[in-house]
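Engineer: Provided below for reference: sequence and predicted model.
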Amino acid sequence: MEELLTVRQLAKLTGYAEQTVYNKVSKGEFILGRHYYKPTRKKVLFIRAAIQEWLINGSTHKAPGPKKESEQSKQTVEGTKSSPRVIPHQRRIKI
């Protein structure tokens, strides 16, 4: 059976702060199913062998994230670029 590490254990092993480990999970530097499991909503368990490989090879493989809103607004239905429509912010005033 593979050895699993908690966030605290991984932080001690790598020298990172615990919050840095959570940030790396959030940014996609650690990949779910490859580097860690989430048995519950709040619990993260890391696969020691995968983390050691990650440490040796570096963090060059990031999981692809969702497209940013600016990238999505550049494409239209036809696939051509269009200039985004700017709508000025309107402030509601109570009378």
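Structural biologist: Perfect, I can see it now. Note that this is a predicted model, so its numbers are computed, not measured. Residues are numbered from 1 along each chain as shown.

Engineer: Only C-alpha atoms from now on, for both contacts and neighbour counts.
Structural biologist: Fine.

Engineer: any residues touching stretch 7-19, and which ones?
Structural biologist: Stretch 7-19 is contacted from outside by 21-22, 44-46, using C-alpha atoms under 8 Å, 6 or more residues apart in numbering.

Engineer: Go through the helix or strand harbouring Thr20 and flag the buried ones.
Structural biologist: Under the criterion of DSSP states H and E, Thr20 resides in helix 18-27. Of all the residues in helix 18-27, those buried under the rule 16 or more other C-alpha atoms under 10 Å are 21, 25.

Engineer: Use this one as the comparison:
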Amino acid sequence: MKYAVLLLAGFALAGCDGQNGQTLPDGVTAADVALFRAAVADAGCSITSDAQAAPVEARTGFSEDKLRSITQYLRLNGETDVGATGFRLTSGTCANA
């Protein structure tokens, strides 16, 4: 997985007004989202390079499409911050990291 997948998914939604309580995307379960959150938290809460993205991909085993769906879902829920340098999870254990 390239961290660019996460970055592009966030940029695609940068103009959207996400609302808490978004429904899960097709093919994504609450357990998938929890696994992704845990993997990103273990990777330091930010993904700014392929080296940081690799452990997330390895831990989850998700396809790029599924990763994109999850990051879009989290973005709409206001749980991420996407900038020019990468993707940052801003919820759960990463909220104050």
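Structural biologist: Nice, I can see it. Note that this is a predicted model, so its numbers are computed, not measured.

Engineer: what TM-score do we get after superposing?
Structural biologist: For this chain pair, the superposition-based TM-score is 0.29 by TM-score structural alignment, normalised by the length of the first structure; 43 aligned residues with a C-alpha RMSD of 4.1 Å.

Engineer: ok, back up a step: for the contacts of stretch 7-19 of the first structure, give me JSON lines that also has distance to Tyr36 of the first structure.
Structural biologist: Shown next, in JSON lines, are those (distance: C-alpha to C-alpha, whole Å):
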{"residue": "Val21", "distance to Tyr36 of the first structure": "11"}
{"residue": "Tyr22", "distance to Tyr36 of the first structure": "11"}
{"residue": "Val44", "distance to Tyr36 of the first structure": "7"}
{"residue": "Leu45", "distance to Tyr36 of the first structure": "5"}
{"residue": "Phe46", "distance to Tyr36 of the first structure": "4"}
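
Engineer: so which of these comes closest to Gln72 of the first structure?
Structural biologist: Closest approach between the contacts of stretch 7-19 of the first structure and Gln72 of the first structure, by C-alpha to C-alpha: Tyr22, at 27.7 Å.

Engineer: After the host helix or strand of Ala4 of the second structure, which helix or strand is next? Please name it.
Structural biologist: For Ala4 of the second structure, the enclosing helix or strand under DSSP H and E is helix 3-12. Following helix 3-12 of the second structure in sequence order, the next helix or strand is helix 30-42 (DSSP H and E).
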